[in-house]
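Enquirer: based on what follows, work out the 3D shape:
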Amino acid sequence: MLQSKTRWNFPNNDHEISKWMDDSNGMSPIILDLLLQRGITTKKQATTFLSPDLANLHNPFDLESMDKATERVHKAIKNEERILVYGDYDADGVSSSTVMMETLIELGATCDFYIPNRFTEGYGPNESAFKAAAEDGVSLIITVDTGITSVHEAMIARELGIDLIITDHHEPQEELPDAYAIIHPKISPKSLFQELAGVGVAFKFAESLLGYFPEHLLDLVAIGTIADLVPLVNENRVLAYYGLRTLSTTKRPGIKALKQVCKIDGIVTEEDVGFLLGPRINAVGRLQDADLAVQLLMTDDAQEAQQIAEMIQEINKERQKIVTTIVSEAEAMVNTDEHDVIIVAKEGWNEGVLGIVASKLVRKYDRPAIVLAVKSETSEVKGSARSISAFDLFTNCMKVRELFTKFGGHSQAAGMTLPRENVPMLQSELNSLINQQLSEEDFTQVVDVCRTVSITEINEKLINEVNQLAPFGMANPKPIFHVKHIPSDMRQIGNMQKHLKVQFRDETITVDGIGFGMGNLYSKVSPKTPISVIGELSINEWNGNKKPQIVMQDMKIEERQLFDYRGKKQLNLTSFINDSKEGLVISNSTIDDLPLSVNQISYKSDISNLVKLDSLYILDLPPNLSILKEIIRSTSPSNIYAGYYIEDSAYMKAFPSREDFKWFYALVRKRNTLDLNKEIKLIMDTKSWTKERVLFISKVFFELGFVKIEKGVIEYNPTPVKKDLQESILYQERIVKADIEKILYYSTYIELKAWITNCLEDLKAPKEEVTNGL
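Expert: Coordinates of the predicted model:
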């Protein structure tokens, strides 16, 4: 058996395709099933989802204060007031700032943008920046992707005589800022969709200000929406869908240059944004001022765009190195035995990458993680948090809001600043809260598996149908499929053999499975064993050939496995014993340095108290089959490793026949005395026997009392007690040993596995019920 790393959640199979409320002809059963899992039950809903339409976007004026804010901006432009766009340093904030700047510039505004430095100013609006803006003559500030928690800063703006328009999408807290206007879906009663990204809100504002639908800004909207991990449903799905189209054909020099350094050619996908474009834009604000990223998106100069894109590429490489270092240091501090919420802190850590580090800790330990940089000069800590799906980080941190100097975020991600001395209290409170709310099972990452498919179902047509549901993202994840099949081939590939390639074959159909970072599982899969894998379906294109494949994310094996290492004289135990959860080694010689989870016994040990365990390692053959059967029954192992070696085989030596014994006995009786020291060679040549056979027959006769042997001289006993050869212990041991070798050593893999299975199936056989004393 092999335990999966994640918990696989299959959909409730109680539903039927017949739950569709109207005609669904023309759709494949798999697509119908996937839509049903997304709550889509009518043809109209399906059409809306599968064919996103800009006409389905909601009216910008459904957002509260949109008209008031629009009127104020037009007034500022008319009066030639100075307008400042105040953004955030992530990809959503950068794209939001660009959307608003391009809109204001198109309207002829006198405007500029400002993005705070993550390290010297922190997240969101700040008093110093507002005062500096006032000194520069700014009379109107528009925040994008930030500001909903800036109560103090809104008060400062009023005192400075600055009108503040807040556009944001982050979670509102109990007190709202006293701003001139707040445009926020979650405080807008008329809003039909409340999950827009910051750039989505800015885009709505831009549409209102321009008086027309600004399709040319959709490439920017796609970057912020996808990179910020908002739900890709409803309006976000439409914006992302058309935004990706615009990204694919964009004329913006900055985006074209960034696509070039990312080696993105042709159609841009949500994965290109999420894993290539977005992280590079984010990297700028993580390590320095994010202004450079806004300049990249706004520039009209191709040469300048290329220079900035290359600079951003280098910044991203540096970011990756810093992340690797901090992750290594953070992992050394983690103690999940004591705490179910991970909190690590250290002086000198780069604040800009702590969210990435927290995400990596969550993935590795399946625990919420808070990663903090210690600021010794202020006796504060500042950092980021990420959570597991079962634990709402925002809600729970708000229960201890008094511990934070600053706090904000979502259910799964947050940023925070707090006094250093409050960290132990935060650790204690969050541990208490998570233990009250979650069970042990909740700490295992859950993967939603859409359905099981056979090898024959996986083809290019199915994959193309699934891709109709793209763009994928939050609330519309890429479908994960389950496959169970016996691999026809499996091997490790890539640098350091880190990856796993599996081939599944069914009749004439062949499907490859590729598991990145799963190379370590190669030694955990025994031959001819059905494996279950989950992953995404895709098409692998190589040299013009297209082939369907499953990109594996996890694997498990639900039946007992036999790992056959028989006959290996120098067997290295380390590779498979160290990973054992609960193991037992059977060996007649002591093995040093076994893990604490693995015990050792010999066949002479007391086996009456053995319990069920994960792995059984058989390194020596038993003196009889019954004792090994009893050990296997008592331990009922999930995995059995056969690793014994025979120096002197009984089974491979021809066993003397009764005629052989008769001939030799007749010789001894005739000669009365036989000196093997002188005559054994003659006997061997005469009968074509081995020396071992002559000696074995002699010892059996000696044990039965038919002869006496002293210093190699055999003397006939004229008055022996009549006995059968079967009464010789030596004779019986030879038969038993040969039988053991035949069953356990010289058997085929299938035969040995069947013998082990029979040992365990004996346990399942119900005992006969005793009735009327019978």
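Enquirer: alpha carbons only for contacts and neighbour counts from here, please
Expert: Will do.
Enquirer: on the three-state scheme, Pro479 is what?
Expert: coil (DSSP: H, G, I helix; E, B strand; the rest coil).
Enquirer: where's it relative to Gly383, distance?
Expert: 33 Å (Cα to Cα, to the nearest Å).
Enquirer: what of Leu229?
Expert: In this structure, Leu229 and Gly383 are 19 Å apart, going by Cα to Cα.
Enquirer: with neighbour numbers in mind, choose between the two.
Expert: For Leu229 and Gly383, the more surrounded residue by other Cα atoms under 10 Å is Gly383, and the numbers stand at 25 against 14.
Enquirer: which residues touch the closest residue to that one other than its chain neighbours?
Expert: Distance criterion Cα to Cα, 6 or more residues apart in numbering; nearest residue to Gly383, sequence neighbours excluded, is Leu372 at 4.2 Å. With contacts defined as Cα atoms under 8 Å, 6 or more residues apart in numbering, Leu372 is in contact with 343-346, 349, 351, 354, 381-384.
Enquirer: and what of Cys111?
Expert: 82-85, 101, 104-105.
Enquirer: got it, and Ile326?
Expert: Counting by Cα under 8 Å, 6+ apart, Ile326 makes contact with 349, 357.
Enquirer: and whatever helix or strand it lives in, what's buried?
Expert: Under the criterion DSSP states H and E, the helix or strand holding Ile326 is helix 302-331. Judged by neighbour count using 16 or more other Cα atoms under 10 Å, the buried positions of helix 302-331 are 305-306, 308-309, 312-313, 315-316, 319, 322-323, 326-327, 330.
Enquirer: tell me which helix or strand comes right after that helix.
Expert: Next along the chain after helix 302-331, taking DSSP H and E as the criterion, comes strand 342-347.
Enquirer: tell me which residues in that next one are buried?
Expert: Judged by neighbour count (16+ other Cα under 10 Å), strand 342-347 contains these buried residues: 342-346.
Enquirer: ok, which pair from the residues you listed is furthest apart?
Expert: Across the buried residues of strand 342-347, no pair lies farther apart than Ile342 and Lys346, at 13.5 Å, counting by Cα to Cα.
Enquirer: tell me the contacts of the nearest residue to Asp168 once chain neighbours are set aside?
Expert: Using Cα to Cα, 6+ apart and skipping the chain neighbours, the partner closest in space to Asp168 is Asp145 (4.4 Å). Contact criterion Cα under 8 Å, 6+ apart gives 87-88, 92-93, 96, 167-170, 197-199, 202 as the residues in contact with Asp145.
Enquirer: next, the structure of the following sequence, for comparison with the previous one:
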Amino acid sequence: MNYKWNYQPPTQEEREAAKALAKEIGISPVLCRLLLERGITSAAEAKRFFRPQLNELHDPFLMKDMSRAVERLNKAMGRKERIMVYGDYDVDGTTAVALVYKFLQQFYSNIDYYIPDRYNEGYGVSKKGVDYAYETGVKLVIVLDCGIKAVEEIAYAKEKGIDFIICDHHVPDEVLPPAVAILNPKRHDASYPYSHLSGCGVGFKFMQAFALNNGIEFQQLTPLLDLVAVSIASDIVPVMGENRVLAYHGLKQLNTNPSIGLKAIIDVCGLSDRELTMSDIIFKIGPRINASGRIQNGKEAVDLLIEKDFPLALQKARQINQYNETRKDLDKNMTEEANKIVDQLANLSQRRSIVIYNEAWHKGVIGIVASRLTEIYYRPAVVLTRTNELATGSARSVSGFDVYKAIEYCRDLLENFGGHTYAAGLSMKVENVPEFARRFEEYVTRHILPEQTSATIDIDAQLDFRDITSKFFFDLKKFNPFGPENPKPVFCTMNVFDYGTSKVVGRDQEHIKLELVDNKSNNVMNGIAFGQSSQARFIKTKQSFNICYTIEENTHKRGDVQLQIEDIKPSRQA
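Expert: Just a heads-up that it's a prediction; the model follows:
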């Protein structure tokens, strides 16, 4: 991959500000510059950033309709009404359902949960789900991570005497559903101080408010924070503000005392003997939870997440792991087919977006294929398949481009749509696909920036190897958990050399294990360059080269630092 390195050296003013903060808090000026970029300008703010406290969470009653939601839930419990917890089939939805169900079940037994079937019902609140609620005597539905656009379905439920409390975080339309309460920090009339909660995060705030109202200690909520951390990482929401507090303490819970269901997944992933990070959730834990809804039914993920018996949980986790293996095969085959279609698109080099349709594709994997296409071609991508009479699909975006707005621009062609800046779902009549592709391309061409359509690595700072001390690494680790708005810092070092011991490794000899030196110190730095074995020949020529990398802990030698090399360029190219 021919990456463009994007590095802006600090101005004199920025250097001075970083030096002043470094003097105040006793960490490297390089790291202080990263704090300043995140809006952290004082020792007190740095302390809050490095050690977020649960008492910094916002009052849940600041969220519009929260009092109404708690009042309706209390009334349902007082009247012994049947309650159903309903959620989306992805990680955010299933963790949200598990969280609310687990918490309420401690105080109330007349409660059920429901996850719609991706293939028979599709996304969100379905009439089939409402009918099931009616047939089983449900009077109150708490819907999580969906529902904000279910105007018809919730009106239908109301006719049947069923009330809804919506806990969602997707962008609402002008017309809101006729629910008893709508908890959504993205409401146009919202006054809540933080708008980027995950769906599970909104569910947590509802339970926090319920606990406050009923005199339940906050400590009874903390065991559920592992589920919130899994949702934050998997749903790619910002990891700053209130989400940082939730993710920080959720990761702590995941590492010290995870719930039985998550412990089983951790075991199946082979992650039991190490400290888990947001990356482990994104690449290992989240995809397994998601695989349940993609291949079978998301309800199985909730069954696992609420399981209290470890041997049973392990059995369920192994089944879900099997779904993930099936998902990987489908994903690989569909991505290959998708690449062939993209290669045949007219004027591909001039196009700013990709829209492809294949009615034979597996609906559960199209979101992953859309993600793969954005990674390969650096363009927003929409991948569609046929479900009943409609073309349904998923959209994914490139850094900094709002794909939700691009889809909204085509809304008159759509039956349904919803989502965020970087990911969205949509459906339309099959005959509308060509016009949608044309209109989507028109919007993207007008609004995307040239730098958003090329392979770029943003570099935070230039280091010499002598800067990478154990204290520097210790302080860098305090920036965890990483995610949007707090990305893992990428560093570069210029004019490095092979120490003479670097070698190609991996089953297919595709990686390089590096031992490097620079000319500023005697430090020998260990590094790993995944998938970059094509560079090995140049490295062995003894010529100098430049590297950009993240700094990781060596999983084989605890406490040792290892550079994870993102890209290598000969010094003369720079």
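Enquirer: just to revisit the earlier point, just the contacts of Asp145 of structure 1: which are in strands?
Expert: When DSSP state E defines the strands, the subset of these inside them is Thr167.
Enquirer: can you find the partner of Gln445 of structure 1 in structure 2?
Expert: Taking TM-score structural alignment as the criterion, the aligned counterpart of Gln445 of structure 1 in structure 2 is Ala455.
Enquirer: in contact with that match, which residues?
Expert: Applying Cα under 8 Å, 6+ apart, we find Ala455 of structure 2 in contact with 1-4, 378.
Enquirer: for Trp5 of structure 2, see how far away it is.
Expert: With distances defined as Cα to Cα, the gap from Ala455 of structure 2 to Trp5 of structure 2 amounts to 9 Å.
Enquirer: next: Ser427 of structure 2.
Expert: Counting by Cα to Cα, the gap from Ser427 of structure 2 to Trp5 of structure 2 is 38 Å.
Enquirer: for the stretch 351-500 of structure 2, just list every one of the strands.
Expert: Per DSSP state E, counting those that start in this stretch, the stretch 351-500 of structure 2 has strands spanning 354-357, 381-387, 390-396, 414-419, 423-429, 456-458, 461-462, 491-498. These are given in chain order.
Enquirer: mind putting these into a markdown table with distance to Val141 of structure 2?
Expert: Formatted as a markdown table, those follow (distance: least, Cα to Cα, whole Å):
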| stretch | distance to Val141 of structure 2 |
| --- | --- |
| strand 354-357 | 35 |
| strand 381-387 | 27 |
| strand 390-396 | 26 |
| strand 414-419 | 21 |
| strand 423-429 | 23 |
| strand 456-458 | 45 |
| strand 461-462 | 50 |
| strand 491-498 | 49 |
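Enquirer: to Ile281 of structure 2, which of those lies closest?
Expert: Proximity to Ile281 of structure 2 (Cα to Cα) singles out strand 423-429 among these, at 18.1 Å.
Enquirer: closest to Lys252 of structure 2 out of the strands of the stretch 351-500 of structure 2?
Expert: Of all the strands of the stretch 351-500 of structure 2, strand 491-498 sits nearest to Lys252 of structure 2, with 26.8 Å by Cα to Cα.
Enquirer: element containing Gly124 of structure 1, please.
Expert: Applying DSSP H and E as the criterion places Gly124 of structure 1 outside every helix and strand.
Enquirer: give the contact list for it.
Expert: Gly124 of structure 1 sits next to 87-88, 116, 146-147, 150 when contact means Cα under 8 Å, 6+ apart.
Enquirer: one more pass at 7 Å, please.
Expert: By Cα atoms under 7 Å, 6 or more residues apart in numbering, the contact set of Gly124 of structure 1 is 88, 146-147.
Enquirer: need the strands for the stretch 101-250 of structure 2, in chain order.
Expert: Assigned by DSSP E, counting those that start in this stretch, the strands in the stretch 101-250 of structure 2 fall at 111-114, 138-144, 163-167, 181-183.
Enquirer: the last one packs against which elements?
Expert: With contacts taken as 3 or more Cα pairs under 7 Å, 6 or more residues apart in numbering; DSSP states H and E, strand 181-183 of structure 2 sits against helix 66-78, strand 163-167.
Enquirer: can you say which helix or strand has Asp739 of structure 1 in it?
Expert: Secondary structure here is read from DSSP H and E; on that basis Asp739 of structure 1 sits in helix 729-744.
Enquirer: check Val551 of structure 1 too.
Expert: Counting by DSSP H and E, the element that carries Val551 of structure 1 is strand 545-556.
Enquirer: packing partners for that strand?
Expert: Based on contacts counted as 3+ Cα pairs under 7 Å, 6+ apart, the elements that strand 545-556 of structure 1 packs against are strand 509-515, strand 531-542.
Enquirer: which one's more surrounded, Ser427 and Trp5 of structure 2?
Expert: More neighbours sit around Ser427 than around the other of Ser427 of structure 2 and Trp5, counting by other Cα under 10 Å; the figures are 23 against 16.
Enquirer: any idea how far Ala373 of structure 1 is from the equivalent of the more buried one over in structure 1?
Expert: Residue mapping for Ser427 of structure 2 onto structure 1 gives Thr417, with TM-score structural alignment as the criterion. Spatial separation of Thr417 of structure 1 from Ala373 of structure 1 under the definition Cα to Cα is 10 Å.
Enquirer: if anything else comes up later, I'll come back, but that's it for now.
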